[in-house]
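1. model this:
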Amino acid sequence: MLCLLLLCPSLAAAAELVVRELRDDPPAAEVLAGLHDARLLPPEPQPMLRQPAREAQWWRIEARQPVPADDAPQLVMRSPFLYRVEAWPPGARAPTRHSLYGEHADDRYSHRALVIALPGGIPAGQAVWLRVEYRSTMASPLSVEPLDQVHREDMVFMAWRSLVLTCLAVLAVLGLAFWGGTGERSYGYFSAMLVCAIGYLASISGDLRWMPGAETLFGSGPQANRIIACLGVMFSNLFQGSYLDLRRKSPLFDRLLHAGTAIAVLGVMLSLGSGPLPARVGNLALLYSALVLLLASGWLALRGERAARVVLVSWSALMVFCVLAAAHMMGLWDGPSWLGQGLAGAFALASLLLALGLSDKLLQLRRDRDHASRQATIDPVTKTFNRHGIEERLFQAVERARARDEPLSIAFVDVDRFKEINDRHGHSIGDQCLRIVSWRLRNQLRRQDGLGRYGGDEFLVVLPGHDARSAGRIAERMRVSVNCRPLSMPDASIPVTLSIGVAELGPGESMSSLFERADTALYASKSAGRDRATAAAPPEGLWTT
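-> Predicted coordinates:
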C-alpha cells in the first residue's frame, strides 16, 4: 500500500507543464531570442528538472494552457538542493536569481522549494527560461501555483517540519540522559544517530540556511551532507547491533552489520573528496545495512526476541523510505514531491518507537536489578528474608519507631531439637520442616510485620507497633500454630515445638542491645524446658543509639 501511495502522486500535474532541456550554456540573449530552440531535447516525461551532467545549462518551461496573471502565479521548484537558478519569466528584461543558500535565498518562502514569481503569467506561445547551475541526480518537480496556495503549503510544511525536528531533538536529549544515567552504550549510539538524522535532514533541505556559515558548509557542495549521512548509517548500525545484542545472539549477523559499518566509514573518508563515488558508497552502505538489519531483526523476532520485534515494527517504514529515497537520489526512479517529508516523518516515527523500546529495555534492566536485589535478601529455603534482609528490615523499623515514637518489639524463634530432625530424616526433610514452620509463622503475622531466617534453625520476627505484652501474645500464637499438629510431609510426619524470646525496644536502646535481650529470653525458654515464649526484662541503665 505504501509503494502504491508513493507511485500515484508522482504522476500528478504531469499535464500542466512541458519541460525541455538545452544541454548547453550559450549567452542568455541568444537563448531568449530562440536561436537554440532547434537543439532542445524532447519533453521530459514528467514536469521535473534534473541535470546530472553539466555545471550550468538551460531549461524551457511551457504551459499546455495559458496561465493568467490574475492569481499571482508562481513557478515552484521543489527539492532544489544546491541548484542556483537564474529565471527569465515571459516579458522580463532581467533575470531573478534564486538558491537555497546564500544571498539569493528568499526568506519570504519556506525552504521546501524555490519560488519564482510570474507577474505576467505564461501567455500562449511563451515560456519561462531557467539557467541552472550545479549538477545533481535528485529530481526537482516543477509546478505553477497561485501565491495563496504557495503560502498555505509553506505553513503546512513548516508545521510538519517543526514537529519532526523537535521530536528528534527531544528524543536525542532523552537518549543522552538515559546514557548518562545507565551507562548503556546503546542509548549513546541512539542519540548520535538522531543527531546525524537531524543534521542530514536539516542540511539537505535548507533548514539550517539561517545559520552563519551555512552557505560555505552546506551550500558549496554535497561533502558535508554525505559525511553526515554516512555517520548516521554508522551510528545506526552500532545502535542496532548493541540494542539487539547481535554479538551474543547472532555473531553472523553481527559480522555482516560490521561490514556495513565499514562501508559507511569508507564513505566518510571518500566524502572528503569530490565526484560521484562517495554518494554511491554511502547509498550502498545504507541499502546493505537496511537489508542486514531487516534479516537480523526478522530472524530474532521469530525466535521470540522482544527487542527484535520493536526494531521490525519501528524500522520497517523507515527502511522503505530510505531505500526509495536512495533510489531517487541515484536517479533510479522519480519519487513524489513529498518523499523527503515522508522520510523525515519516518525518521521521527521510528525514533519514537525505538525510544519506547529503549524505555522498555530500561524497565527490564530495573526489574532485573530489583530481582537481583530481592534474591540477595531472600533465603532460598524458606523464601523469607535472609539474615541481611531481616536486619535491614529491622533497622528501617527502628528508625520509623523512633521518628514516630511508636513501640517496636522483636521475637527470636528457635526450632527445638532441629539437629535431631536433620540427623534422623536428612537435610531434605529438615529444609521442608523449616518451610512449613515459616508458613505457619507467617500466617500469624500482619503484612507490615517482618519474618526472616536468622540462622540455621532460628527466625527473627519484627513486630512494629507492638509493645512487650502484645508481642508476647503473638509469640504464643506462633508457638501454638506449630506444636498444635505435626508437620506433615509425604515421607514423614514430625512433631515440632518452638522456643521464643521476645524483647521490646527501649527508649534510646541500640539494636545490638535489643538483640542481646531477645537472645537471652530465647535461652531462658530453652533452659525452662523448651516449647514456650519468654519476655525479656526491660533494659537497665542508659543506652545510646
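2. going forward, measure contacts between C-alpha atoms and count neighbours the same way
-> Fine.
3. okay, how far is it across stretch 63-73, tip to tip?
-> The first residue of stretch 63-73 is 12 Å away from its last residue (CA to CA, to the nearest Å).
4. Run through who's touching it.
-> Residues from elsewhere that reach stretch 63-73, judged by CA atoms under 8 Å, 6 or more residues apart in numbering: 15-18, 117-124, 127, 144-147.
5. Which ones among these map onto strands?
-> Among the contacts of stretch 63-73, DSSP state E puts L17, V18, A117, A127, V144, E145, P146 in strands.
6. Point me to the helix or strand that includes S525.
-> helix 511-527 (DSSP states H and E).
7. after that helix comes which helix or strand?
-> With secondary structure assigned by DSSP H and E, helix 511-527 is succeeded by strand 532-535.
8. Tell me which residues of the helix holding S525 come out buried.
-> 511, 513-515, 517-526 (16 or more other CA atoms under 10 Å).
9. contacting residues around that helix?
-> Contacts for helix 511-527 (CA under 8 Å, 6+ apart): 395, 410-414, 499-506, 531-537, 539, 545.
10. In helices, which of those residues appear?
-> The helices in this structure, assigned by DSSP state H, contain F395 from those.
11. Now the buried members of the contacts of helix 511-527.
-> Looks like those have 410-414, 499-506, 531-536, 539 buried, using 16+ other CA under 10 Å.
12. returning to what we had before: generate a ChimeraX selection restricted to the buried subset of the contacts of stretch 63-73.
-> The buried residues among the contacts of stretch 63-73 can be selected in ChimeraX (16+ other CA under 10 Å) with this line:
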select :16,17,18,117,118,119,120,121,122,123,127,144,145,146,147
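13. The buried residues of helix 511-527 into a markdown table, with extra columns for distance to S191?
-> Listed next are those as a markdown table, based on distance: CA to CA, whole Å:
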| residue | distance to S191 |
| --- | --- |
| M511 | 49 |
| S513 | 54 |
| L514 | 54 |
| F515 | 53 |
| R517 | 58 |
| A518 | 57 |
| D519 | 57 |
| T520 | 61 |
| A521 | 62 |
| L522 | 60 |
| Y523 | 63 |
| A524 | 66 |
| S525 | 65 |
| K526 | 65 |
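14. for comparison, sequence B:
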Amino acid sequence: MDRSWRLLWQTLLALLGLSAAALACAQPFAVSRLGPGVDPPLAQVLSGRLDARFAPQQGERIVYSGRKPQWLRLVATAEIGEDELPQLVIDQPYRKFFDIWRHRDADPVRRALHGRGSEFQHSSRFVVYPLEGGLRKGEVIYLRTWATEFTPSTLRVEPLALVHRQDMSHVALRSVVLTALGATAILAFGFWVGLRERGYAYLSLTLLVQTVNLAVEGGEIRMLPWFQDVLPNRRTNVVLNTAAVIASVRFLVFYLDLRATQPAVTRVLNVCSWVLGALLLVSLVHTWSFSASFGNLMLLTVILTVAYASAVAIAQRQREAYFLLAAWAPLLAVLVVLVGGFQRWWPMFAWLEYAYPIGLVFGGLGLLLGLAAKLQKLRHDHDTAKHRATYDRLTSVMNRQAIEQALRDAIHAAHRTRRPLTVVFFDIDHFKRINDQHGHSAGDEALRSVAERTRQRLRSTDLCGRYGGDEILVGLPGTRLEQGLVVAEHLRRAVGANPPSLNGQPLNLSLSMGVAELRAGESYEQLLERADAALYASKAGGRDRVTVQQAAGEEVPI
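-> As a prediction, the model looks like this:
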C-alpha cells in the first residue's frame, strides 16, 4: 500500500515538473526591468543605451510597488507567426496605464481601461495590443506602466480567437453577477418600500454600493463618459468600499438583533462604523497612501467581530445566524484572502477575480432569503400576538374588545352604504346553576359547545364574540331583521337538540336570545341596548326563546 502511494506521488510530481517545464518553454518573452522609481527620458530607452541597466526577472508578472512609472523590456524568446493574429494580453488592468513601443511604432501606443488609451473592442478583463505581422525571435518591446492599483498583472501572447472567447466568457459572467446583484438590491429596496422594514433598506444599500463598486473596479462603468475622470482615482475605491462596509455593518447589527442579544459586540461594531464614517468623510476631500490600508484593517476587524457574533448566535440557536453562516462565510473567507493580497501578506491569487463577485451574489441572495425568513417569523409572532389579543382563548371567538370594535366598524359601514345590519345577543340559561352543580369545567364545555355551534352557522363575513361571562354577541352585516330571526331560531334549536356531553352524560342547554336591527342614525350603544332589552325579555318570558326588538319599548317574543 505504501509503495502504491509512493508511486502515485512520484507520478504527480513528474507531471507537475513536466507542466512547469512546458510553461517555461511556452513563455513568449524574457522580461527585464529598470530599478523601481527609475523613469528616464523616452529617447534614452528607445535608443538602447539603457538596456544594460534592465535587470532580468523571473516570470512575466508586472509587480507594482508604488505609483511611480516603471519600465520593462520584453525580448521575444521564440518566433510567433502572424497566421493566428497574436495579441499581447495584459490582465488585471484596473486603474493601470500601459505605454507600448515596438520598433515599427513611431509613437507609443497607450492602453488602459479608461481615459486616453481605452478601447472597446475587448472586455475589461485585460488590455490588448495586437502584434501585427507576428513576432520575430529576439524582437524587443518596451513597456512603461504606472498604476493606482497594486494588483500584479501578467503578460502573455494569445491568438485573437482565444482572446475573443475569453472576452465573451468574461462579459457573460460579469453580466450575470452585476445583473443579479442589481436585481437583488432593487428587490430589497422594493421590500423596504412595501414593508417599511429597515433591514431591507440596509441590505439594499449594501448590495447597491457593491454593485457600483464592482462596475467601477471591473471597468464596466467606463461606458459612461462622465465617469472617465472618476475611475482612475484611488479615492473612488476607498469611498465606495468604505460605504459598503458601513452599510453591511448596520445590516448585520439589525439582522442578528445584536443590540438585544450581544450589546458588547454592538458597541464594537458601532465604533467601527464611526471610524469608517470618519474615513469616508475625509476621503471625499483627500486620501493618503495609508487610507486603503487603514480601511482594510478596519474591514478585518469587522470580519472577526462578525465571525464571533455569528458563532455566539449559533450557540444560542438563533436561526438567522445559520443563514448568515451559509450565505457569508465563503464571502468573508474570500475577503480575508483579498485584504491579505492588498496588504501583500501573500500573493494576489488569480481566482479572486471571480471568487469575490460570485461570493457577493450568493451572499446577497442568501441574506435576502434569510431576511425574508426572519421577517416571516416576526410576522408569525405578530399574528400570534394579535390573535391572542383579539380572540377569547376558551371559546375561540372574538373577545369583548374585539367584537365591540368590529361591530362599531360594521355599523359605520352600514350607515355609509345604507345596507341593513342585525345583531343577535344571547346567553346560556341557568349558566350559574351549571357551574354550581357540575363544576366550572362543565360551564367551560357549555361555552365552547355553544360558541362552536354558533360559528358553524355563520357566514365568513359575520361577527361573533364573547361579550362577557356566558353572553355571546353576533353581528350579521347585510341582514334584515327577518333573516336575523331565522339565524337565531336555527341556532337555539341546534343547541337544544344536540347538547354537549359531560362524563358521558348529556348536558342539556337552552338559550335566551334577543334580536334587533340597526336603525337610521343609530349608534352602537343604542343598538346593543335594544338587543339587550330583547334578551332580558326572553328571560322574563320563560327562557329558551327568541325575542325581537321592533319599536322602542316593544319586544315581540317568538
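15. Can you pull the TM-score for these?
-> Overlay of the two chains. TM-score (TM-score structural alignment, normalised by the length of the first structure): 0.83; 530 aligned residues with a CA RMSD of 3.8 Å.
16. starting at the chain centroid, how far to the helix holding S525 of the first structure?
-> 56 Å (CA atoms, centre = their mean, to the nearest Å).
17. Check the mean deviation of that helix from the second structure.
-> With mean CA distance after the TM-score superposition for the first structure, helix 511-527 of the first structure departs from the second structure by a mean of 3.7 Å once superposed.
18. Where do the helices of the stretch 301-450 of the first structure begin and end?
-> For the stretch 301-450 of the first structure, the helices defined by DSSP state H, counting those that start in this stretch occupy 306-329, 339-377, 387-404, 418-425, 427-442.
19. Just the element for the counterpart of G188 of the first structure in the second structure, please.
-> Under the alignment (TM-score structural alignment), G188 of the first structure maps onto A201 of the second structure. A201 of the second structure is located in helix 198-218, with elements delineated by DSSP H and E.
20. how far off helix 352-390 does that helix point, in degrees?
-> 170 degrees (axes from the mean of the first three to the mean of the last three CA atoms, to 10 degrees).
21. who touches helix 198-218 of the second structure?
-> With CA under 8 Å, 6+ apart as the criterion, helix 198-218 of the second structure contacts 94, 124-125, 178, 181-182, 184-189, 191-192, 221-222, 231, 237, 240-241, 243-245, 247-248, 250-251, 254-255, 357, 364, 368, 371.
22. In the first structure, which residue is most central in space?
-> A355 (2.1 Å; CA atoms, centre = their mean).
23. What is the neighbour count of R455 of the second structure?
-> Using other CA atoms under 10 Å, R455 of the second structure has 18 neighbouring residues.
24. so who does it touch?
-> Shown in contact with R455 of the second structure (CA under 8 Å, 6+ apart): C464.
25. Next one: it relative to D436 of the second structure, how far apart?
-> R455 of the second structure sits 27 Å away from D436 of the second structure when distances are taken as CA to CA.
26. which stretches of the stretch 101-250 of the first structure form strands?
-> For the stretch 101-250 of the first structure, applying DSSP state E, counting those that start in this stretch gives strands covering 113-117, 127-133, 136-146.
27. Tell me how far the corresponding residue of the first structure for R33 of the second structure lies from R131 of the first structure.
-> The alignment partner of R33 of the second structure in the first structure, by TM-score structural alignment, is E21. The gap separating E21 of the first structure from R131 of the first structure is 10 Å, by CA to CA.
28. okay, and the common contacts of these two?
-> Common neighbours of E21 of the first structure and R131 (CA under 8 Å, 6+ apart) are W58, W59.
29. still on that earlier bit, can you report how many residues lie near the match of G188 of the first structure?
-> A201 of the second structure has 21 neighbouring residues, counting by other CA under 10 Å.
30. Same question for P222 of the first structure.
-> Using other CA under 10 Å, the number of residues around P222 of the first structure comes to 21.
31. when you align them, which residue in the second structure goes with it?
-> Match for P222 of the first structure (TM-score structural alignment): R234.
32. unless I'm mixing things up, its match is touching T148, no?
-> Yes: counting by CA atoms under 8 Å, R234 of the second structure sits close enough to T148 to count as a contact (6.2 Å).
33. so who does the residue nearest to the centre of the first structure touch?
-> L171, G175.
34. residue in the second structure matching it?
-> By TM-score structural alignment, A355 of the first structure lines up with L368.
35. S337 of the first structure against L142, yeah?
-> No: using CA under 8 Å, S337 of the first structure is not in contact with L142, being 9.4 Å away.
36. between those two, which one's more packed in?
-> L142 (25 against 21).
37. Need the ones in strands among the contacts of stretch 63-73 of the first structure in TSV (columns: distance to Q51 of the first structure).
-> What follows is these, written out as TSV (distance: CA to CA, whole Å):
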residue	distance to Q51 of the first structure
L17	18
V18	16
A117	23
A127	19
V144	20
E145	23
P146	27
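38. For M234 of the first structure, give its distance to A290 of the first structure.
-> 12 Å.
39. and the closest residue to F178 of the first structure other than its chain neighbours, how many residues sit next to it?
-> Spatially, and ignoring its direct neighbours in sequence, F178 of the first structure is nearest to Y187 (6.3 Å; CA to CA, 6 or more residues apart in numbering). With neighbours defined by other CA under 10 Å, the count for Y187 of the first structure comes to 25.
40. Tell me how far the aligned partner of A202 of the first structure in the second structure lies from D107 of the second structure.
-> Residue pairing (TM-score structural alignment): A202 of the first structure is matched to A215 of the second structure. A215 of the second structure is 32 Å from D107 of the second structure, where distance means CA to CA.
41. What is the burial count for the equivalent of A260 of the second structure over in the first structure?
-> Counting by TM-score structural alignment, A260 of the second structure corresponds to R248 in the first structure. For R248 of the first structure, the tally of surrounding residues (other CA under 10 Å) stands at 11.
42. do you know how far R248 of the first structure is from V233 of the first structure?
-> Look at R248 of the first structure and V233 of the first structure: by CA to CA, they are 22 Å apart.
43. And what about G455 of the first structure, helix, strand or coil?
-> With DSSP: H, G, I helix; E, B strand; the rest coil as the basis, G455 of the first structure sits in coil.
44. Give the burial count for L434 of the first structure, as a bare number.
-> Counted with other CA under 10 Å, the neighbours of L434 of the first structure add up to 21.
45. And it? What does it align with in the second structure?
-> With TM-score structural alignment as the criterion, L434 of the first structure lines up with L447 in the second structure.
46. can you pull the contacts of R23 of the first structure?
-> Applying CA under 8 Å, 6+ apart to R23 of the first structure gives the contacts L40, R54, Q57, W58.
47. Tell me how far it lies from P89 of the first structure.
-> Using CA to CA, one obtains 20 Å as the distance from R23 of the first structure to P89 of the first structure.
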